[in-house]
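Undergrad: Provided below are the primary sequence and the corresponding predicted coordinates.
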Amino acid sequence: MMTRYQQQGALLKENGECVFRVWAPFRKSVTLLLLGGEEVAYALTPEDNGYWSVTVQDVADGMHYYYLLDEHLQRPDPASRRQESTVHRASCVADPASFAFTDEGWKGIQPEDLIIYEIHIGAFTPEGTFQAARERLPALEALGITAIELMPVCQYPGDRNWGYDGVYPFALHNRYGATDDFKALVNTAHHLGMAVILDLPFCRSGAEGNYQPDYGPYFTEKYTTPWGTGLNLDDAWCDPVRDFYIQNALMWLDEFHVDGLRLDTLHACQDNSAQHFTWQLSAAVQELEQQTGRRKLLIASTDLNDPRYTNPVSAGGYGFTAQWADEFHHALHSLLTGETQGYYEDFGQVAHLARAFTNAFVYTGQYSSFRKRKFGRQLTDSDARHFVVFSQNHEQTGNRMLGERLTTLVSFEALKLAASAVILSPFIPLLFMGEEYGEKSPFLFFTAHGDPDLVEKMKKNRSRWFSAFFNTNKSIPDPQLEDTFLRSRLQWDTTTEANTAMLACYRFLIAFRKHRPAMRAISNDALQIYPAGQLPLLVVKRTSGQDTVLIILNFDKAVQTYRHMAPTPLKKIFDSAHEMWNGPGVKAADEVLENESILLQPLSAVVYEMAHHEE
């Protein structure tokens, strides 16, 4: 592992020697309490920049320990690699070399090959473990998935949570299984040709069990976020804080062989340094790539519509691989559901989705009615590989009051239309677990906090959020109830005729995206939006060399007609209304000549190939 950044935690070597290092710049003394047959105390020695360390012999994997601060305050290690049971109990020593990877031939994945599948480990299977998720990977390989993206899996309070309340960023939650179980999941994914992306919420650390402030100024009153004070990235003593999170990112990418990181809510990581934290992280990851010879990915999640995150460093950007494009979802969702509450107020027209198809961002400096101000920034680099799009994900589903999936909001035909819009777009598609077969179980917000004051504050905040979108006279599911979590688990019902057809449809669309040259083209002139007048149609032409396809999406609930004006004949490849996809069976024409009309079924998607026209 790269060591240019000062490493914290219990750093165990093969010979049983262990260096315990912690950052506590304002403490007068730090003592290690090592728990074995009996408690043994070791005084740590102060180092530069507020670090303390001690080297202990004959330390074994799994040994428990605390730190004693100023001889009276007993706390777990903020860089704990494993917790004994809860966020309040002892930390555990973990052997980084206990698992033998066998993925030597894996070199990572290129962004243009990504087809991402988002997973919550606890809700993905009945068992809710890394091991159970690993056993499901062959099914995802058969679907055509090339990367799984795991919602946060680090130690959080209680035994169920989305993961964004994590307080030990180096420690896997023990509810999901052992450290080696996670590594086995990554190892198996690589053997199946799938990358693993991990969601890291650096900018929104949880409140319960967060003992970082007892050690040092990890947070600063300069900034506030919806979750509390801001991360200290540019105030006094910020260098060790930045190094702490750089070390954390590198640990997952190097020791755990993870292929990429999604950095959640990066807009909350306020940093006015000359060298922005995201730039520093990007540089460290690029250095790791060079050392290991493996492609590593950084994906940003922001609420800014700011291209700087994916612009190259040479152009003043932060050099991330990609960023989530929420507005593609908003434009698509509003068209399909008719919802105009909250941020959907800014959407609802086919023109919005057309702009998203060509620009990823819909708002690039225009006035936003929802925000009551101009929003966004024009792209300087329209590389489609820089954006991740979706019709569903954990945020857009789980932050609905009743956690409804798109499956229960729109018709079966509309679901196939949504899948077509996402998978046939030029961007990186992301699927939310279960959508490929039409999962109907909700994905609700769930927690198991032990702090009653925190629970009450959380409920009030969510009620306030829902008031902008929904009729809050309805009962909001209690996130603290175990039943709320259990209702959110996938049912894996792929036996019904509709679900079987939906799964087959997803497989076809993914395979078509993977293997059709026109679908793999990424140059700016490879995609063209055809005018459809006032019709509720999105007509997209995609080209690569001699291969050209025409994608027609009908967002109306009535039959629409599109006239083919080009001299090039069309031959149909896909029609979501076909009986094989459990459609109504009234299909668009199989072949179309110049000036002929195409009858498009309500809420349908059709794809034609265009024969090469010789002048």
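TA: That came in fine, so what should we check first?
Undergrad: CA only for contacts and neighbour counts going forward, please
TA: Noted.
Undergrad: give the contact list for the closest residue to K374 other than its chain neighbours.
TA: Once flanking residues are discounted, K374 sits nearest to Y367: 3.9 Å by CA to CA, 6 or more residues apart in numbering. Listed by CA atoms under 8 Å, 6 or more residues apart in numbering, the contact set of Y367 reads 373-375.
Undergrad: With secondary structure and neighbour count added, can I get those in a markdown table?
TA: Converted to a markdown table, the contacts of Y367 look like this (DSSP: H, G, I helix; E, B strand; the rest coil; neighbours: other CA atoms under 10 Å):
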| residue | secondary structure | neighbour count |
| --- | --- | --- |
| R373 | strand | 11 |
| K374 | strand | 13 |
| F375 | coil | 19 |
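Undergrad: another one to put next to it:
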Amino acid sequence: MRDSRFDIWAPRASRMRVLIDGETYDMVRTDESWWQPVGLAPLDPEAPLGEHDYGYLIDNDDTPRPDPRSRRQPAGVHGLSRTFDASSYQWHDDAWTGRQLAGGIIYELHVGTFTVDGTLDAAIDKLDHLVDLGVDFVELMPVNAFNGDHGWGYDGVYWYAVHEPYGGPLAYQRFVDACHQRGLGVIQDVVYNHLGPSGNYLGMYGPYLSGQHTTAWGDAVNLDGFDSDQVRRYLIDNALMWVTDFHVDGLRLDAVHALVDTAATHILEQLANEIDAASAHLRRPLSLIAESDLNAPRTIATRDAGGYGLTAQWSDDFHHAAHVCLTGEDDGYYEDFAESRGGFSALEKVLTKGFYHDGSVSTFRRRHHGRPLSANTRAWRLVVSTQNHDQIGNRARGDRLSESLSPEQLAVGATLLMCSPFTPMLFMGEEWGALTPFQFFSSHPEPELAQATSEGRIAEFARMGWDATEVPNPQDPDTYRRSMLDWMELDRPERSGLLDVYRRLIRLRHAHPELSSPWLRDVTVTADAAQRTFSFWRGDLQVVLNFSDAVREVALDVDVRWTKYREQPELLFATCDDVAVEGELATMPPHSAAVFGPQAP
């Protein structure tokens, strides 16, 4: 065995031993508080590593603890680590040259509920559905090792290990390989802002967490305190592992606003620098997508302009504005986007400026929020959705839009999303209006933690005015089972009809360069709040949305845009067969959407 495979950083330890396949080896401290095992016979560096179960005995503790950089945890987060040789997999994606985010469409999924089996191998069987749908990227919710068999994955404690119930690291390699062979890129959701409560032994080794900064989850990751260089290296090496050993094409960085870092070079800038270098070496595009609640342009601004240089960021403003227009909800954080505060003004501002809160007052936050994007910001750098795991799963009942909206209304939302100037993202099952909820679920085996999770969830929504009886118990196995997609729903005509709408919209987006144009300055809006109609231009294409439950006639701006063509515009797409156009008027049935363009001479 190569001794370096068992080196460990442990500045807090005064004594270290490693247990490997039942035998205990002493360790010696080396530079920068790294420890190496003594007495291991080195093998040929070219020989395969094989599988070895191991753990560390810290100080005088005789209970072996897992490796913070463990690649496998076959017995769970409290068990021994197991070696994994990533280089032994025979890849079949030599023809894959990567895919840039610009012009792409993302499909977010949770491995454990995407199929009944809840594994990566089972997910491979559904990839042809995604190819037929027309998306470009598959984004996986976190797959790092976490406590219990099923959960969302955001309470992971071993960033380098793939959750065993999903199939482990080898199954992950097979999944990425299968995606690439089908022309699909892979984005992995990673959580670098906190660690879960169970199985987190990192503090026994070193100061992975910092007492000087806190987050909503407790102490922040130590990015700028004593001994933080190795913690930063721990984070960045993990990111590099995904793009090298597992061939992923991008990372979605969870809640980057919780990465508290006062160092001269912010951890996000350092990460972007190293991912850019890896991209150059691997000769394929690599994307970093931030989830940020700050509406801060520096997240995606270039490093020359004082930014972090990330590829893109999620934009909740689009979701909130669209959600209000579709549902009429105006409580909680939807308050700022309520139509009663100015009709369609929030949606118009988002489509033309990118951020709604760009220094404006947020009544929900009771303060000013955000900063304007540069006029030269490429719109595709904002990843938007009408549904995602957060906006569904963090509702008390985990209800999707399909529970309260008709397929016709969902098709209007789909048209708004797919014709927007941003990078669209779908959440699994959205494409057919899945009727299954996506609820918050967990499976903590420790009774105290299980009870705290359940009671905390109920208390959280009680403060928001929800009836406690409406909040499902996250520890109840039925909560997990209810959240599984029911693929048999596709046999229903109204569900397959909505799927056809999404397919046609994606084909339309790919066929017309106006719909992937990166310039917000080219988007213009005409809205009628009284009639509840909304129209916006993308180049020579006019997108018309009827949010009302009545037939509406909407003026088409023929004289403004299409004078160089014949006066009668062409209907390029409609969510239903009853949309009609005559001269300069489009007749829009209740809850319908359409896209018009010029007829060629």
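TA: Nice, I can see it. Nothing here was measured: the structure is a model prediction, and the numbers come from that model.
Undergrad: coming back round to it: go through the contacts of Y367 of the first structure and name the one nearest K416 of the first structure.
TA: Closest approach to K416 of the first structure among the contacts of Y367 of the first structure (CA to CA): F375, at 31.3 Å.
Undergrad: Quick check: the aligned residue for the closest one in the second structure?
TA: Counting by TM-score structural alignment, F375 of the first structure corresponds to H369 in the second structure.
Undergrad: G359 is in contact with that match, correct?
TA: Yes: H369 of the second structure is within contact range of G359, at 5.0 Å (criterion: CA atoms under 8 Å).
Undergrad: burial of the aligned residue in the first structure for N193 of the second structure, as a residue count?
TA: Taking TM-score structural alignment, the alignment pairs N193 of the second structure with C203 from the first structure. Neighbours of C203 of the first structure under the rule other CA atoms under 10 Å: 21.
Undergrad: try L347 of the second structure
TA: Applying other CA under 10 Å, we find 28 residues neighbouring L347 of the second structure.
Undergrad: now A452 of the second structure
TA: A count of nearby residues for A452 of the second structure, using other CA under 10 Å, gives 11.
Undergrad: Does it belong to a helix, a strand or coil?
TA: Following DSSP: H, G, I helix; E, B strand; the rest coil, A452 of the second structure is assigned to helix.
Undergrad: quick one: which of the contacts of Y367 of the first structure is nearest I423 of the first structure?
TA: Closest approach to I423 of the first structure among those (CA to CA): F375, at 27.0 Å.
Undergrad: thought that closest one was touching S369?
TA: No: counting by CA under 8 Å, S369 is not a contact partner of F375 of the first structure; they are 9.7 Å apart.
Undergrad: hang on, the earlier thing: what's the distance between the match of N193 of the second structure and A249 of the first structure?
TA: Per CA to CA, to the nearest Å, C203 of the first structure is found 13 Å from A249 of the first structure.
Undergrad: Also T495 of the first structure?
TA: T495 of the first structure is 40 Å from A249 of the first structure, by CA to CA.
Undergrad: Compare the two and say which is more crowded by neighbours.
TA: Using other CA under 10 Å as the criterion, T495 of the first structure and A249 rank with A249 on top: 23 against 10.
Undergrad: For the stretch 1-150 of the second structure, just list every one of the helices.
TA: Here the stretch 1-150 of the second structure has its helices, by DSSP state H, counting those that start in this stretch, at 111-114, 120-124, 127-133.
Undergrad: Can you tell me which of these is nearest to T302 of the second structure?
TA: Set against T302 of the second structure and scored by CA to CA, these come closest in helix 127-133, at 32.6 Å.
Undergrad: those strands in the stretch 501-615 of the first structure, which residues are they?
TA: Remark: strands assigned in the stretch 501-615 of the first structure by DSSP state E, counting those that start in this stretch are 527-530, 537-544, 547-554, 560-563, 570-575, 591-592, 597-600, 604-610.
Undergrad: buried set for the fourth one?
TA: Same thing as strand 560-563 of the first structure. With burial defined by 16 or more other CA atoms under 10 Å, the residues of strand 560-563 of the first structure counted as buried are 560-562.
Undergrad: May I see the residues you listed organised as JSON lines, with distance to R462 of the first structure added?
TA: As requested, the buried residues of strand 560-563 of the first structure are exported to JSON lines (distance: CA to CA, whole Å):
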{"residue": "Q560", "distance to R462 of the first structure": "41"}
{"residue": "T561", "distance to R462 of the first structure": "44"}
{"residue": "Y562", "distance to R462 of the first structure": "44"}
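Undergrad: before we move on, the earlier item: hmm, the match of N193 of the second structure is touching G230, no?
TA: Yes: with contact defined as CA under 8 Å, C203 of the first structure counts as touching G230 (7.4 Å).
Undergrad: Okay, the corresponding residue of the first structure for D500 of the second structure and A139 of the first structure: tell me how far apart.
TA: By TM-score structural alignment, D500 of the second structure lines up with A504 in the first structure. Taking CA to CA as the measure, A504 of the first structure falls 12 Å from A139 of the first structure.
Undergrad: Mind checking which of these two has more residues around it?
TA: When neighbours are counted by other CA under 10 Å, A504 of the first structure and A139 differ, and A504 comes out ahead with 17 against 10.
Undergrad: Show me the longest helix that occurs in the first structure.
TA: helix 497-515 (DSSP state H).
Undergrad: Mean deviation, that helix versus the second structure?
TA: Taken over the aligned residues, the distance from helix 497-515 of the first structure to the second structure averages 0.6 Å (mean CA distance after the TM-score superposition for the first structure).
Undergrad: Buried residues of that helix, list them for me.
TA: For helix 497-515 of the first structure, burial by neighbour count (16+ other CA under 10 Å) applies to 498-507, 509-510, 512-514.
Undergrad: relative orientation of it and helix 130-143 in degrees?
TA: 70 degrees (axes from the mean of the first three to the mean of the last three CA atoms, to 10 degrees).
Undergrad: Would you confirm that A171 of the second structure belongs to a helix?
TA: Yes: checked against three-state DSSP, A171 of the second structure lies within a helix.
Undergrad: Next one: the equivalent of it over in the first structure from L593 of the first structure, what distance?
TA: Aligned counterpart of A171 of the second structure in the first structure: D181 (TM-score structural alignment). D181 of the first structure sits 57 Å away from L593 of the first structure, going by CA to CA.
Undergrad: Then C203 of the first structure?
TA: In terms of CA to CA, C203 of the first structure sits 55 Å off from L593 of the first structure.
Undergrad: who's in contact with the match of N193 of the second structure?
TA: 230-231, 264-266, 268-269.
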